[in-house]
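*Asks:* just the structure for this:
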Amino acid sequence: MKKKILIVDDDPRNIFALKLTLKSEGFEVISASMADEAIRMMIQNTDIKVVLMDMMMPEIDGYQAMDIISQNPDIAKIPVIAVTAQAMTGDREKCLDAGAKDYITKPINVELLLKAIQNIA
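*Replies:* Just a heads-up that it's a prediction; the model follows:
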């Protein structure tokens, strides 16, 4: 059975590249371009094993989305990996403090991403 991964990113190019990579590694991949859409998908798809959450999105950013997710007992246990172009001092800790299980910076190192997924999913 393929592990299902939800990619949440407002940039379709990032979704396309990640989908291509993850599908080639044998994962089932679904995606959302907005956090509210992603939360609905998490509720509807109880077999999601991990969420790759872009932290910088319009309307609801990744931090707010993780807060909403943590408050919903139906989806709070689904691990989230923060994916961000932000790589400033303290950003990793901020993401982990917000509820992310891991933190990956853009441009994404595929080897590190696959290792992170393997460690938490």
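*Asks:* use CA for all of it now, contacts and neighbours both
*Replies:* Fine.
*Asks:* middle-most residue in this structure, spatially?
*Replies:* Leu52 (1.4 Å; CA atoms, centre = their mean).
*Asks:* now do the SS call for that one.
*Replies:* strand (DSSP: H, G, I helix; E, B strand; the rest coil).
*Asks:* Lys19 versus that one, what's the distance?
*Replies:* Separation of Leu52 from Lys19 (CA to CA, to the nearest Å): 11 Å.
*Asks:* intersection of neighbour lists for these two?
*Replies:* Ile7 (CA atoms under 8 Å, 6 or more residues apart in numbering).
*Asks:* correct me, but the residue nearest to the centre of the chain touches Ile78?
*Replies:* No: using CA atoms under 8 Å, Leu52 makes no contact with Ile78, being 10.8 Å away.
*Asks:* next, the structure of the following sequence, for comparison with the previous one:
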Amino acid sequence: MAKKVLIVDDDNRNIFALTAVLKSKGYQCLSTTGGEDAIALLRKDKDVAVVLMDMMMPGMDGYQAIARINGSPELKDIPVIAVTAQAMVGDRERCIDAGAVGYVSKPINVEELTKLLTQYF
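*Replies:* Predicted coordinates for the structure are as follows:
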């Protein structure tokens, strides 16, 4: 089975960069630019194994999207890794408390992200 990752980020440059890196490591990538779209996509595509969620997005932000995913019986088992430019004291805890299984700050350390992803495949 393909290692399928959903990248959720409102900045297409981030999606492009992450997709390139992950594809080179053998991951199959899907992407969307918002929380609502991410949830709709997860409901349609049952093969997504991990979500990389940008936390700061207009409309439904990552915190709200994670709450919706974790609150849904059909989606709650999909691990969500928070990806954020916020790297202040307490941000990691805030993301984990919101229901993320991991946290990666931007600019993304590819080794750190890959190590996190291998836990879920």
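*Asks:* so after superposing, what's the score?
*Replies:* Here the TM-score for the pair of chains, by TM-score structural alignment, normalised by the length of structure 1, is 0.98; 121 aligned residues with a CA RMSD of 0.7 Å.
*Asks:* coming back round to it: now do the contacts for the residue nearest to the centre of structure 1.
*Replies:* Leu52 of structure 1 touches Ile5, Leu6, Ile7, Val8, Val80, Ile81, Ala82, Val83, counting by CA under 8 Å, 6+ apart.
*Asks:* conserved subset of those in structure 2?
*Replies:* When you map the contacts of Leu52 of structure 1 onto structure 2 and apply both residues aligned by TM-score structural alignment, their matches' CA atoms under 8 Å, the shared contacts are Ile5, Leu6, Ile7, Val8, Val80, Ile81, Ala82, Val83.
*Asks:* quick one: what's aligned to the second one in structure 2?
*Replies:* What that stands for is Leu6 of structure 1. For Leu6 of structure 1, the aligned residue in structure 2 is Leu6 (criterion: TM-score structural alignment).
*Asks:* top helix in structure 2 by residue count?
*Replies:* helix 12-24 (DSSP state H).
*Asks:* buried ones in it?
*Replies:* Under the neighbour-count criterion of 16 or more other CA atoms under 10 Å, helix 12-24 of structure 2 has Asn14, Ile15, Leu18, Thr19, Leu22 buried.
*Asks:* export those residues as CSV, with columns for distance to Gly71 of structure 2.
*Replies:* Compiled in CSV, these are given as follows (distance: CA to CA, whole Å):
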residue, distance to Gly71 of structure 2
Asn14, 27
Ile15, 26
Leu18, 27
Thr19, 27
Leu22, 28
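*Asks:* which member of those residues is positioned nearest Val104 of structure 2?
*Replies:* Closest to Val104 of structure 2 out of the buried residues of helix 12-24 of structure 2 is Leu18 (12.2 Å), distances taken as CA to CA.
*Asks:* leaving out sequence neighbours, find the closest residue to Gly26 of structure 1.
*Replies:* With sequence-adjacent residues excluded and distances taken as CA to CA, 6 or more residues apart in numbering, Gly26 of structure 1 is closest to Lys2, at 6.5 Å.
*Asks:* for Ser70 of structure 1, see how far away the one you found is.
*Replies:* For Lys2 of structure 1 relative to Ser70 of structure 1 (CA to CA), the value is 25 Å.
*Asks:* which one of these two is surrounded by more residues?
*Replies:* When neighbours are counted by other CA atoms under 10 Å, Ser70 comes out ahead of the other of Lys2 of structure 1 and Ser70, with 16 against 11.
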